[in-house]
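> what follows is a predicted protein model with its sequence.
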Amino acid sequence: MADVRTLPEAETTPEAPPSPTHATIRREDYRPPDWLVPQIELKFTLGIEKTRVQAKLTVERNPEGLEAGAPLLLNGDELKPLGVWIDGNPSDSWTMKGDDLLIPLAGDAHEVAIDTEINPFANSKLMGLYASNGMLCTQCEAEGFRRITFFPDRPDVLSRYKVRMEADEAQFPVLLTNGNPVETGKSEGGRHWAEWEDPFPKPCYLFALVAGDLKPNRDSFTTMSGRKVDLAIWVRKADLPKTQHAMDSLKEAMAWDERVYGREYDLDLFNIVAVSDFNMGAMENKGLNIFNSAYVLADPDTATDVDFDNIARVVAHEYFHNWSGDRVTCRDWFQLSLKEGFTVFRDQSFSADMGSAAVKRIEDVRILRMVQFPEDSGPLSHPIRPDSYMEISNFYTSTIYNKGAELIRMFHTVLGPEKFRAGTDLYFERHDGQAVTCDDFVEALEDASGVDLSQFKIWYSQAGTPQVGAKLDYDAEAKAATLRLDQRVAPTPGQSSKQVMPIPLRTALIGEESGTEIAPEQLILLDGLSREVRFEGIDEAPLLSINRGFSAPVVVHGARRDGELERLAQSDTDPFARYEAMQELAFGALLAGTRGEQADFEPLIRAVRNTLRSNELDPAFKAEAILLPQEAVIAERLEVIDPDAIHSAREQLRKAMGEALMDDLAKAQSAAAGSGDDLSPLAKGTRRLRSVTLGMLAAGDPQQGARIAKAQFDAADNMTDRQGALGVLVSLDAPEREQALQAFYDRFEQDALVIDKWFSLQAAAQRSGTLDEVERLASHPAFTLQNPNRLRALVGSFGMNHWVFNDASGRGYRFVADMIIAADRLNPQAAARQVPPLGRWRRMEPKRSELMRGQLERIADTRGLSRDVYEQATKSLA
C-alpha cells in the first residue's frame, strides 16, 4: 500500500518518555460548559505533511455555567497555537494548561481566532486529521477534534459549521465535509477550494473532512415528503464496482427509517467515504459518513455473505444515527449508550426485517454471549452507563453497544411496538438539536406511554449478567403447573452488593406429547428476588419454554427432565427457544466432558439429525441450531477455566457427531446453493449450512474432510464457499491446507481486505502449530501494526482463539502483550482493544493465571504507556 509506513521498530519507536498522570473522569462531576460556541468557521490549507488550520470561534458565556467569570478553556492534543486573536486583535494573554489553551475573557461574547499547523502524515493514532493511502480524512469521536484545532471538545457544545478547504487539485481533486456545498473555485498554482455549510448544530465529534483522489457511485433517494436527496459513495476508482451493495443498503435503510420510525433525512445530500486505515467500523458524521473500507467494499469474489450482511447492518447503523445520535446527541460520554445502544437496536431490527428474524436474533445473542457476557463477569465489567473512566475510547464496548441494545429491546417488549414508537417520536420531537441523557430518553418513553419504567433504569447503572433460576412443577391431578423463579447478580468490580433487576421473560408451556402451546406465551416480569406463576388447565405434562426470543439478557438455569430439551429442540414454537434447547443439550455433554465424566452424546446427535432432516426449517436456521457453543462461551459456565479440558471435550463431541451423522452431513454439505452472486436468503442459508456441516465432517474424518474442503475451495465461485473451505482446512494437518493457503494468498495478494481474512483464518486455526504460525505471521511482509484492520486480523483473532491463546507455556500471552506494547507506540486506541483477552486471569487454572497476570503487569509497567492501554491493563489487574 502506498501510504503504509512500516519501519523497523528501532526507527519507529524511540525511547518512550515516562507515563503521564492518568486522571479519572467521573460522571458525578459533570458540570455544564462555561462557554458555548454557537458558530465556528474553519479554513483548511491542506497538505499530506503540513496542513494549516485557521479557526474562528464565536463564543458566548453559558448562563448555565457554574463558574462566573471563568476563562475560555479550549482542548488541544499535540497542538501548538501559531497565533491567537481576540475580536480581531492579536492576543498574548493566553496560556497553556497542559495540552489545553486557556484564554481569560471579560464580558459575555467574543470572536476568538486560532491558527495552528498539523502533520497528518505523522498522525499514526488515526484520530483527528490523518493521511491514509494518499488521501486526508478525519476521525473525531470521541476526542479527536482537539487534534485538529483548539476547541471545547465535549459533546454538549453544539455549533454550526462553515468550512473552507483549499488544496492542490491534482492531489486532492475531491474536497468533502459536513452539510451542503456552497461554492467552489480555482486558486493559483493548480490549487482549488470548496466551501461548505452545515445548517444543523452539532458537537465537534461529528465533524468530518475528506480530501483525495476519489470517484463516486452516485444515486438518489426521494423522501416521504417528496424531497430528492443526492447520494454518493466515494472510493478509489478501482473499487467502484464493489460499492453497489452499500448503496442499495443505504436506500433500504432510508426507506425503513421512514416507515418504522417516521424519520426523514434532512440535508440535500448524503456522502459515504471508504478509508483503508480506520480505528472503528464507521462514523456517523453529519451528512458525511466515513467508513472502514471493510464495511463498504464487496463483491461475491472477495466478500462473504457475512460481509454483505455486515455492510448492510453498518450502513444502516450509521445512517440511523442521523437522528439517534446527530439530531439528538449525548450530553456527556457517560451517556454513550443513549445513541449507540438505541441505534444498535435499530440496526438489529432493520437486519431482522431484511432477512430471517430468527437467525438474526440467534446471531445477535451469540455475539452477546461470546463478548459481552465475559466482559460482564471480568475485571473490565462496567454498567451500560459507566460511573468513571480514564480514556473514553475504552468504553466503546460490547456492554455499551450490545447490552445497551438489549435494554432498549426490553423497553420495546414491555411497552409494545405502538407505545414504543410513540415514545421515540416524543423523544426526537422534544430533544431535537439538544445534547441529552439516558434519563431523558426513558422519560420520553414514560410520558408517551403512561408506563412507569423507573425500575428498568437499574440496568443503566448496575453491571453484571443476572442469573435466573427457573423450576416448573406439574400437578397432573389439579391440571396445574407452577413456575418458580429467582434471580441473583454476582458482585462486579466496584459493585459488591446488587439491586434486584426487572427481568421480562417471554414464557410459554409446550405439551410434551402434543408439541403445541398448551399455555400461550405471556410476558412474566421478574421484578423481585423471586416469583411464582401458576398455570391452570394444563392437560398434559408441560415443557418450559422460557426467555423466548431472548427477551432479557440473562442466563437461565433450570433442572430439566430426561428428554425435555430434546423434545423442545424438535417442537418448541419459538425459533430462538428451539435453538436454545439445542445449545443446552450441547452444554450438558460439553460440561460433563470438561469434568472428565463419560458424557452421553446421543440426545444431541438425535436432535441434530432431526434438525438436518427437517423439511420445515430453512438452511440458515439449521446451520445456527447445530453449531456447538464456542470454547469461550463454555468457559463462562465454569468456576475455574481449564482451556485444555474445554478443547478436548468439544473436539470429542465434534468427532462423535461427525462420525454418527456422516451421511446427513454429507448431504447438506453437497447441496447446491446456486450461483455465487445469489444473495437470496435461501442461497445464503445453503452456503452457511455447507460450511458448518463441512467442519463437522472434517471432525469425524479429517482426511475425507480435507479432500472435500479442498474440492469446495477449488470449485468455489464465491468467497463464502472459498473461505468456508479454507476455514476448515487451516485446522487440519493435511497437505491440502498449505496448498489452499498459498493459492488464496497468490490470488488476492493485492486486495488488503481479503489478505486480512488470510491472516485471521490462520490465527483462529484449531491446531497445535497455530502459535508458531502466528508468531511467523507477525514477521510476514504483509503484516503491519500501522493498519488497525491488519492488527485485528492477526492479534485480535488470535486473542479470540481460546485454546491456542491459552497455551500452557504462556507464549500466547507474551505474544499478545508484545503486540500491545509495540502497537501502543503507534496507535493507543487500537492497542487497548487487544488487552481484554488477558483479563481473564483470575478464573484460569493457577499456572495460566500466574502467567497471564505476569504479562498484564509487564504491560502496565511499560514506560510511556498510553492512557488507553494503562487503564485497560491496570483495571484488569485490580
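Yep, that arrived.
> going forward, measure contacts between C-alpha atoms and count neighbours the same way
Fine.
> could you identify the helix or strand that succeeds the strand ranked longest in the chain?
When secondary structure is assigned using DSSP state E, the longest strand within the chain turns out to be strand 191-203. Scanning forward in sequence from strand 191-203, with DSSP states H and E defining helices and strands, the next element found is strand 209-212.
> elements contacting that following strand?
Applying 3 or more C-alpha pairs under 8 Å, 6 or more residues apart in numbering; DSSP states H and E, one finds that strand 209-212 contacts strand 135-139, strand 174-177.
> the helix or strand that comes right after it: which residues count as buried?
Stepping forward along the backbone from strand 209-212, the first helix or strand reached (DSSP H and E) is strand 215-222. Across strand 215-222, burial judged by 16 or more other C-alpha atoms under 10 Å covers 215-217, 221.
> one more structure, for comparison:
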Amino acid sequence: MRDAQPQAIYLQDYRQPDYWISSTELSFELYEEATLVTSTLMIEANGNLPASGSLRLDGQQLELVSVAIDGAAVAADAYQQDEESLTLSGLGSQHTLTIVTRIYPAQNTALEGLYRSGGMYCTQCEAEGFRRITYYLDRPDVMSVFTTHIIADGSLYPVMLSNGNCTSDITLDDGRRKVTWQDPHRKPAYLFALVAGDLLSKEDSFTTMNGREVKLKIFVEPQNIDKTDYALDALKRSMRWDEEVYGREYDLDIFMIVAVDDFNMGAMENKGLNIFNSSCVLANPATATDAAYQRIESIVAHEYFHNWSGNRVTCRDWFQLSLKEGFTVFRDAGFSADMNSATVKRIEDARILRTVQFAEDGGPMAHPVQPDSFIEISNFYTVTIYEKGAEVVGMIHKILGADGFRKGSDLYFERHDGQAVTIYDFVSAMEDANGVDLTRFKLWYKQAGTPVVSASAEYRADEQALYLTLRQQCPDTPGQTGKQPMWIPVQLGLIDSAGNDMTVNVSPAKDSQGLESWTASSQVLHFTEAEQTFVFSGLTEKPVLSLFRDFSAPVKVNFEQSEQELLFRLKHDSDGFNRWDAGQQLMLGWILQARKDEFELSTEAQTVLSELLADQSLDPAMVSYLLTLPSEAYVAEFVDEVDPHAIHLGRQRVRLAVAMALSEQFAACYQRLKSDAEYQPEPQQMAARALKNLALYYWSLASDAGLRQAVSQFSKTDNMTDQMAALMALANSGDDELAQQTLDAFYQQWKNDPLVVNQWLSVQSGSSEIGSLQRVQGLLEHEAFDWRNPNKIRSVLGAFANQALRHFHATDGSGYKLLADAIIRLNASNPQIASRLITPLTKWRRLVPALSALMQAELQRIADEPQLSRDVYEVVSKSLQ
C-alpha cells in the first residue's frame, strides 16, 4: 500500500485550489523506450482565497527531469517532491511554469494516464489518470485551454490525435513529425486525450441545426475497418436527437472516436476525441450480436451526449460524479427508447437496478448518489452513481413533465456553460425554471439504500371507492441510520374486469405540507410521507391495482397479489413494463416454490403464456422478456438468506416445466419467425430474432427436434446473433459431448477475432451447466486469454463469479479462492480491475452460514496482503467491517 492506512477524502472538506491554470501547453516526444512530456502552464492565484504562494501539483509514477518558473530553472532543493506530488513555494500571483517529466507507457499495466495498447499509444485520464502524465492540478474544477504537440516517427505513428482541432502538421529537421491540436474550450485534465498509431479511419460528416459542417471520423486498426459503419450511423443519429430533444449543437469542427483493445472502461468522453473500448464500437453482422449493436448505439450516444452534460458543464469535484453520469445515462436511455422499444428499454433498466444496484444498496459499499467520502474515486464508478443517478433524474422528469424538464435543462446549460458545478446547481435550475420546490426531493441524492414501499388496498363497494395506503421505509446503510421519508412518484393504473384502465378521482389533493398529491395527466401519486392513504372514488367495481408503472421510482414494493391477479395483469396491463413485472413476480414465486418441490405449470398459467406467444399484435421483443425467467442473481435479491444451489435447482425446474408445457407453441413460434431476409441491425428484425431465439432455447430443452434445429441454426446462419443463440442453447443442453463439439467448432471458426472469442469465453465461464471451476481454470491458461486485457478478464472471471453461481459458490469454497487469487494478482498490475472483481465476495453476509464463512475467509486473505492498492483496500476493508 502507498499508505498503511489510506485516508478518506470528504465532501465537507472541499475547497478551491490556491491557483488556477488558465492555459496548458503539452509536448509529447514519443520514443519506444520512453516518452518525454513538457508541460507549460499559465498559473494564476485564486483571488477568492488568501494568498499562500504555495502550489501543490498531483503526480504519480513520474520521473521529474526539470522545473522552471518564468523561464528560470528551479533547483532541486527549492521544491518538495514525494510519490504523490510536487510542491512549489514562494510564488506570486502569476507565473509560467514549465515541467519536464519522463514516463514509460509500455510498462503501464494499470491502463491509466498514457499507455500502450498493442502498437498504439492512448490515454485514459478519468478520474485521476492525468497525474501519471505530468505534474498538474488533477481535479475537475481546474479548467484550462489545452494545446497539444505530438512528436513521433511518422512512419510508425501516421495518426496522431488529441482534443480540439488540428492546427499544424509539419516534418521536423530530424525527419520526425510534429502534429499540433488546439481545443478552444476550457476543460479539466480528466478530459484530455492523446492517441498515436497506425490506424485507418471511416469518415462521414454531419450538418448541425445551424448549418455547420462537422467532420466525423472513427479510427481503428486496419483489420477492423469493416466494423465501423454502425457506430458512425449511431453517432449521426445521436447528434440529431440531441439537437431535437435537448437543443444541443456540437461545437467543434471535428468529432473523433478511436477503438482501443486494452481499456478499463467502456468508453471515455474526452472533448472531441472519444476513446472507446473496442467491444463498444466495432460491429458487423457476422461478428456482433443484436445486443452488441444496441450496446454500441447506447454507448456512442452516451459519450456524445457528454459533450454538454459533462464537458461543457462539468463536475466541481468527484462527489458530483452523478451530475454528469446520472444525467447522461438518463439522456442515453431516452435516446435508446426512441430508437427502439421504450418498454423493452425500461425493462432492461429495471433489471439492472433490481439485480445489481439494489444489491449494492444492501451491501457494504452502499453509498448515496452524492457520496460523502471515498478513499479511491475509481471505486465510485458504480451502478448507484450511473443507473440510480439516472433514475433520480428520471423522477424529476416524472414530476415536472417533459416540457418542464426541458425548460430546466435549457436553464442549466445556459446558466453553467463553461463551469464546474454541483448536483444541486442542476436541481436549482429545474426548480427555478418551473417555480417548484424540490428541497424534499434532494434526499434521493443524500440517503443511501433502496426505499421499501408497502402497499395495502381496500375496496369499499358501498362507497364505490378504493382506499390505498402506502408506507415507506429506507433501511440503515453503512454510516446512515434513521432515514427520512422520500418524495416518491408512484405512477399507477386501476384495471377493470374487462382489462381496461379506469378513470378515477383521487383525494386528498395535497399532503400535510401542501404538496400536490396527484398528477392526473400522468397518473402519478406524489408519495412524500412515511404513510399516506389515497382514496380513489367513482369505481363501480373492484379494480386490479397496477403500481409503479414504467418503474416510476427505484424502490422495492411489498404488495400481495394472487397468482390470478398477476396472470390478469400479465395478460391485460396497458403498461408494458408492469406486464413484465407481473410475470417476474409470478415466475419468482414459482422458482422459490420449486427450491423444495417439483414444479408443474398450472393450466391457467399455461394458457396465458401460450396466448402471449401466439399474439402477433405484440412487440416480439417485449414478449421475449415476458417469457424470460428471472436470473439466479435476480432471485437472490428477494430472499433473506441466499442458498445459491437451491435457487439454481428451483430455476432449473421451472425452466424445464415451461419448456415441456409449451414445447409445441415454442416450435410454432420459432417456425413463424424464421426468416431468410438479409440481416439488418434494425428494431423490427432485432425484436423478431429475440423471440425466435428464446423459443429455440426452450424448444431445444424440451425435444430432440428443437436440439436438431439449434444444431442447424448454428452451422447455417450468416449472423452472430443467431449463431450465438444456438451456441448457448447447445452449450447448456446437458449433452456434454455435443456442447464441446459446438464450442470447439466455434473457436476454430473465430479464433482470429478477439471480440468474438470474448463471447466464446463468456458462454463457457458464465454457464451454470458447464462453467465449472476446472473449465474456468483451463480458460485462464488458454491461448486466447490475456491477463493484461480487461475484456478477457471480465469475460472469464466476471462471467464466472456473476453468472455461473452454482459453480462459483462451490461448497468447498474453491470458486471463492479462484477469484481471490485473481484479485491478488491483478492488484499489482491493474488495481481498478482488481477492485471491481471483488463485488461478488462482498455479499458474504447474505449467504447460508457454511458458504458465508468460506467467502469471508477469502476476503480476509486478500486483506492480509502486504501491498494492497487503495482501490482494493477500500472495498475489502469496508466489506469486512
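Yep, that arrived. Only a predicted model underlies this, so the values are computations on that prediction, with no experimental measurement involved.
> where does the TM-score land?
TM-score for the superposed pair, counting by TM-score structural alignment, normalised by the length of the first structure: 0.96. Supporting figures: 860 aligned residues with a C-alpha RMSD of 1.5 Å.
> before we move on, back to that, in JSON lines, list the buried residues of strand 215-222 of the first structure along with distance to Val692 of the first structure.
Supplementary listing: those in JSON lines, determined by distance: C-alpha to C-alpha, whole Å:
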{"residue": "Lys215", "distance to Val692 of the first structure": "39"}
{"residue": "Pro216", "distance to Val692 of the first structure": "38"}
{"residue": "Asn217", "distance to Val692 of the first structure": "35"}
{"residue": "Phe221", "distance to Val692 of the first structure": "39"}
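> quick check: the two most widely separated of these?
Looking at the buried residues of strand 215-222 of the first structure by C-alpha to C-alpha, the two members farthest from one another are Lys215 and Phe221, with 19.4 Å of separation.
> residues touching Ala476 of the first structure, list them.
With contacts defined as C-alpha atoms under 8 Å, 6 or more residues apart in numbering, Ala476 of the first structure is in contact with 538-541.
> counterpart of it in the second structure?
In the second structure, the residue paired with Ala476 of the first structure according to TM-score structural alignment is Ala461.
> would you map the strands across the stretch 1-150 of the second structure?
9-10, 19-30, 35-45, 55-58, 63-69, 72-73, 79-81, 85-88, 94-103, 113-117, 120-124, 144-152 (DSSP state E, counting those that start in this stretch).
> wait, which of those strands is closest to Asp332 of the second structure?
Using C-alpha to C-alpha, the nearest of the strands of the stretch 1-150 of the second structure to Asp332 of the second structure is strand 120-124, at 21.9 Å.
> with the second structure overlaid, how far apart is the longest strand of the first structure on average?
For strand 191-203 of the first structure, the mean deviation from the second structure after alignment is 0.6 Å (mean C-alpha distance after the TM-score superposition for the first structure).
> now the longest helix along the second structure: buried residues?
With secondary structure taken from DSSP state H, the second structure has its longest helix at helix 389-416. For helix 389-416 of the second structure, the neighbour count (16+ other C-alpha under 10 Å) marks 389-400, 404-413, 416 as buried.
> is it true that Glu126 of the second structure touches Leu191?
Yes. Counting by C-alpha atoms under 8 Å, a contact exists between Glu126 of the second structure and Leu191, whose distance comes to 7.0 Å.
> can you add mean neighbour count and distance to Val159 of the second structure and give the strands of the stretch 1-150 of the second structure back as JSON lines?
As requested, the strands of the stretch 1-150 of the second structure are exported to JSON lines (neighbours: other C-alpha atoms under 10 Å; distance: least, C-alpha to C-alpha, whole Å):
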{"stretch": "strand 9-10", "mean neighbour count": "14", "distance to Val159 of the second structure": "40"}
{"stretch": "strand 19-30", "mean neighbour count": "20", "distance to Val159 of the second structure": "13"}
{"stretch": "strand 35-45", "mean neighbour count": "21", "distance to Val159 of the second structure": "17"}
{"stretch": "strand 55-58", "mean neighbour count": "20", "distance to Val159 of the second structure": "30"}
{"stretch": "strand 63-69", "mean neighbour count": "16", "distance to Val159 of the second structure": "27"}
{"stretch": "strand 72-73", "mean neighbour count": "12", "distance to Val159 of the second structure": "34"}
{"stretch": "strand 79-81", "mean neighbour count": "14", "distance to Val159 of the second structure": "35"}
{"stretch": "strand 85-88", "mean neighbour count": "17", "distance to Val159 of the second structure": "33"}
{"stretch": "strand 94-103", "mean neighbour count": "19", "distance to Val159 of the second structure": "21"}
{"stretch": "strand 113-117", "mean neighbour count": "23", "distance to Val159 of the second structure": "15"}
{"stretch": "strand 120-124", "mean neighbour count": "24", "distance to Val159 of the second structure": "10"}
{"stretch": "strand 144-152", "mean neighbour count": "23", "distance to Val159 of the second structure": "10"}
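> to Leu797 of the second structure, which of those lies closest?
Closest approach to Leu797 of the second structure among those (C-alpha to C-alpha): strand 113-117, 21.2 Å.
> what's the angle between the closest one and strand 120-124?
140 degrees (axes from the mean of the first three to the mean of the last three C-alpha atoms, to 10 degrees).
> tell me, strand 113-117 of the second structure lands on which residues of the first structure?
Equivalent residues of strand 113-117 of the second structure are located at 128-132 in the first structure, counting by TM-score structural alignment.
> repeat for stretch 783-797 of the second structure
In the comparison with the first structure, stretch 783-797 of the second structure aligns to the range 781-795 (TM-score structural alignment).
> how close does the counterpart of Gly212 of the first structure in the second structure get to Ser27 of the second structure?
Gly212 of the first structure maps onto Gly197 of the second structure when the alignment is built from TM-score structural alignment. The span separating Gly197 of the second structure from Ser27 of the second structure equals 17 Å under the rule C-alpha to C-alpha, to the nearest Å.
> about what we covered before: pull the distance from the match of stretch 783-797 of the second structure to the chain's centre.
Mean C-alpha position of stretch 781-795 of the first structure versus that of the full chain (C-alpha atoms, centre = their mean, to the nearest Å) differs by 18 Å.
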